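Asker: pasting the sequence and the predicted model now:
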Amino acid sequence: MKSNLFILVFGFLILGCSSDDSNNTTSDGNYFPIVLDNTWNYSVENTSESNPELNFSATDVVTINSVTDNMFTMEVNNGTTPANGTMNTFFSSGTFTKLNSTLVYNGDLEILSETDALPIPDINLYNFTLYDTNANSNTQLYSDTNSFTEDVDFNGQILPITTTYQITNTHLNNLSSLTVNETTYTNIIQTEIKVNLEVSTEIDLGFPISQSILDAQDILVINNYYAEDIGLIKSDANQSFQLNAAFISLITTFGGTLDFPTNSSVDNIQELESYSIN
């Protein structure tokens, strides 16, 4: 999961070919059919101007591999290779519960996988609402904030690293239609997942000073589009970060080095190509 969540986290924004007709109309439709062996095939494009070696094109096959009452799990690429799509990585790493109007996820989300030198743990998501068919536009479906501190050996000096994150999911719009891979789907739910992160430390220079490592910023933004009777048809993810310039300068001044990039931006777009719904 580590490689794909930078290919999920340190990509999903603009949707091409979407209808401009958005409204607050709610729906009781089925936006994720849960039958064993239901399958979705996605094309995946991963691009990064800051790190071209992350550029690739791939395909993912997502399959429901277990169903118990209204709970289910999914498998990507038959479990033989990691998921290439950001949201497909998400799908393969947790359990789902489908209620009358909501789809709820329980599992872990790994962030900042490119910065192993920093103690950034997975975010544990509990009762994370992926969508609610009865939600109006701009309704927040989920929010969680947490903070923790861990001592880290940073270039021979033990530093207390404090991390604060907020993760949200918002119902943005209901779209009348959306065209993906030359197929037009109707009755669309659009949601947006955001992860905001802030990292700081305290450095002893004969006296303690507080120093930002990563100023508060959205390091992950995912726009998801679900079609009635189909499921997820498109997911656009952007994963990016920029280290604090003063922190970089401070490390350089004292002869230290960073074992990870100082900035990065990656876009990951997955689009439905075909599906088999039972």
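Answerer: Good, I have the coordinates.

Asker: when you work out contacts or count neighbours from here on, use the C-alpha atoms and nothing else.
Answerer: Fine.

Asker: and stretch 252-259, how far apart are its ends?
Answerer: One end of stretch 252-259 to the other measures 13 Å (C-alpha to C-alpha, to the nearest Å).

Asker: hang on, I meant stretch 94-109
Answerer: 9 Å.

Asker: stretch 251-263 now?
Answerer: One end of stretch 251-263 to the other measures 15 Å (C-alpha to C-alpha).

Asker: quick one: contacts of that stretch?
Answerer: 50, 114, 115, 116, 117, 155, 240, 241, 242, 243, 248 (C-alpha atoms under 8 Å, 6 or more residues apart in numbering).

Asker: so which of the residues you listed are in helices?
Answerer: Using DSSP state H, the subset of these located in helices is residue 248.

Asker: what about burial for the contacts of stretch 251-263, which qualify?
Answerer: 114, 115, 240, 241, 242, 243 (16 or more other C-alpha atoms under 10 Å).

Asker: give me the distance between the closest residue in space to residue 90 that isn't next to it in sequence and residue 55.
Answerer: Sequence neighbours aside, residue 109 is the residue nearest to residue 90 in space, at 7.1 Å (criterion: C-alpha to C-alpha, 6 or more residues apart in numbering). According to C-alpha to C-alpha, residue 109 stands 22 Å off from residue 55.

Asker: roughly how far out does stretch 27-36 sit from the chain middle?
Answerer: 22 Å (C-alpha atoms, centre = their mean, to the nearest Å).

Asker: the nearest residue to residue 24 once chain neighbours are set aside: what secondary structure?
Answerer: Computed as C-alpha to C-alpha, 6+ apart, the closest residue to residue 24 that is not its neighbour in sequence is residue 136, at 4.9 Å. Here residue 136 is coil, with the state taken from DSSP: H, G, I helix; E, B strand; the rest coil.

Asker: quick one, what contacts residue 136?
Answerer: 24, 25, 26, 171, 172, 173.

Asker: thought residue 174 was touching the first one, still the case?
Answerer: Yes - between residue 24 and residue 174 a contact is recorded at 6.4 Å, counting by C-alpha atoms under 8 Å.

Asker: what about the strands in this protein?
Answerer: Applying DSSP state E to the chain gives strands spanning 22-23, 39-47, 56-68, 71-76, 94-98, 102-109, 123-132, 139-154, 157-180, 183-204, 208-227, 231-242, 263-276.

Asker: adding another structure so you can compare the two:
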Amino acid sequence: MFKKISLAFIAIIALTACSTDTDDGGNGGGNNFSYLPLTTNNSWDYDVVTGTTVTNDNLTVSSVSGSNYTLTANPAVPNGLMTGVLSSGELTAANGQLIGNGTLGFDFQGVGDFSIDIVDGVLYDQNASNGSELYSTSGTFTETIDSYDLDINYVATTVQKANVATMTVPSGTYSNVLHSQLIINVSISTEISIGPITQTINLLQPQNQDVIVVDNYWAQDVGLIKSDNQLDYSLADFSALGVNLPVPQSASVLTTQELTAFTIN
């Protein structure tokens, strides 16, 4: 199991976007709208699907104080990654952005769990253009698995994407949908000894190893309508050198969170 780590990375979800599209497919500028309505007792129900497994999450606005608010989740340990992010701490809405503190937690299939503390960061900016990097943070830590000390480096980034013209989910069809992305890139290295020689090997190269890519979609005056969480990794094979970690060599898992019903007061 990976050690729970603190990370200055921001991750919360959505609130405000612009109503006009630009020629380059960006999000326009000027007008701010609510993409996560903040009134107390507003609630959202989701189906969370991984393979053939379907579970349910509920998000409810539990408190509002000025531009700050908190949400609670049911179950308390939610199934959806973004349900967990949104309900893990206080959020602040400012200038078309969602800013907040909380926790980003996800399962690194068979390898362990990440738990990243979110401290004052931006997940989306409704006035940013398509492709704009909103936030990036990096760090490193060491975890021991089966006598191997694994040095794990990560880079977490949020990116604004172009609006989506229309999107249909179980709760309905929505237009001019705000689209943002959360990307977590990971590399893993360890030292091995072969006779008198010790050398560092790279088990997971950072190039093209975006272990987690989360695409989030928000509808005006409704909230988060869909979140696609794709996990992918492939470890290098060093079994010929006697390196056999007790974890899967590779994994590819898609989890989809879709809005089924909502109450906006």
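Answerer: That came through, no problem. Just so you know, these numbers come straight off a predicted model, no measurement behind them.

Asker: tell me the one of the buried ones among the contacts of stretch 251-263 of the first structure nearest residue 205 of the first structure?
Answerer: Distance to residue 205 of the first structure, by C-alpha to C-alpha, is smallest for residue 243 among these, at 20.8 Å.

Asker: which residue in the second structure lines up with the closest one?
Answerer: Under the alignment by TM-score structural alignment, residue 243 of the first structure pairs with residue 235 in the second structure.

Asker: that match is in contact with residue 209, isn't it?
Answerer: No - Residue 235 of the second structure is beyond contact range of residue 209, at 9.7 Å (criterion: C-alpha under 8 Å).

Asker: that older thread, what about the contacts of residue 136 of the first structure, which one has the most neighbours?
Answerer: When neighbours are taken as other C-alpha atoms under 10 Å, the top entry among the contacts of residue 136 of the first structure is residue 171 (26 neighbours).

Asker: wait, what's in contact with that one?
Answerer: The contact partners of residue 171 of the first structure, by C-alpha under 8 Å, 6+ apart, come to 131-132, 135-141, 189-192.

Asker: which of those residues show up in the second structure as well?
Answerer: Here is what carries over to the second structure from the contacts of residue 171 of the first structure, by both residues aligned by TM-score structural alignment, their matches' C-alpha atoms under 8 Å: 131, 132, 135, 136, 137, 138, 139, 140, 141, 190, 191, 192.

Asker: what lines up with residue 95 of the first structure in the second structure?
Answerer: Mapped onto the second structure by TM-score structural alignment, residue 95 of the first structure lines up with residue 90.

Asker: from residue 233 of the second structure, how far off is its match?
Answerer: 32 Å.

Asker: the more surrounded of residue 109 and residue 55 of the first structure?
Answerer: Set residue 109 of the first structure next to residue 55 and count neighbours by other C-alpha under 10 Å: residue 109 wins out with 19 against 15.

Asker: picking up where we left off before, to which residue of the second structure is the residue nearest to residue 90 of the first structure aligned?
Answerer: Checking TM-score structural alignment: residue 109 of the first structure goes with residue 104.

Asker: where do the contact lists of residue 24 and residue 174 of the first structure overlap?
Answerer: By C-alpha under 8 Å, 6+ apart, the residues touching both residue 24 of the first structure and residue 174 are residue 137.

Asker: Provide the aligned range in the second structure for stretch 35-45 of the first structure.
Answerer: Stretch 35-45 of the first structure covers residues 39-49 of the second structure once aligned (TM-score structural alignment).

Asker: what is the burial count for residue 158 of the first structure?
Answerer: 14.

Asker: can you check residue 187 of the second structure too?
Answerer: Neighbours of residue 187 of the second structure (other C-alpha under 10 Å): 22.

Asker: list the contacts of it.
Answerer: 152, 153, 154, 202, 203, 204, 205, 206, 209.

Asker: between these, which is nearest residue 78 of the second structure?
Answerer: Using C-alpha to C-alpha, these come closest to residue 78 of the second structure at residue 154, 23.9 Å.

Asker: read off where stretch 170-178 of the first structure ends up in the second structure.
Answerer: Stretch 170-178 of the first structure corresponds to residues 159-167 of the second structure when matched by TM-score structural alignment.

Asker: end-to-end on that stretch?
Answerer: This stretch, stretch 159-167 of the second structure, spans 20 Å end to end (C-alpha to C-alpha).

Asker: tell me how far it lies from the chain's centre.
Answerer: 16 Å.

Asker: swap in stretch 222-235 of the first structure?
Answerer: Worked out by C-alpha atoms, centre = their mean, stretch 222-235 of the first structure lies 14 Å from the chain centre.

Asker: for it, measure first residue to last.
Answerer: End residues of stretch 222-235 of the first structure are separated by 7 Å (C-alpha to C-alpha).

Asker: does the match of residue 95 of the first structure touch residue 69 like I think?
Answerer: Yes - using C-alpha under 8 Å, residue 90 of the second structure makes contact with residue 69 at a distance of 5.8 Å.

Asker: distance of the residue in the first structure sticking out farthest from the centre relative to residue 158 of the first structure?
Answerer: The outermost residue of the first structure relative to its centre, with distances by C-alpha atoms, centre = their mean, is residue 206 at 40.8 Å. Separation of residue 206 of the first structure from residue 158 of the first structure (C-alpha to C-alpha) stands at 14 Å.

Asker: equivalent analysis for residue 250 of the first structure, please.
Answerer: Using C-alpha to C-alpha, residue 250 of the first structure is found at 15 Å from residue 158 of the first structure.

Asker: just residue 174 of the first structure next, same as before
Answerer: The spacing between residue 174 of the first structure and residue 158 of the first structure, counted by C-alpha to C-alpha, is 50 Å.

Asker: same question for residue 31 of the first structure.
Answerer: 49 Å.

Asker: ok, now residue 105 of the first structure?
Answerer: For residue 105 of the first structure, the distance to residue 158 of the first structure - C-alpha to C-alpha - is 37 Å.

Asker: alright, I will stop here.
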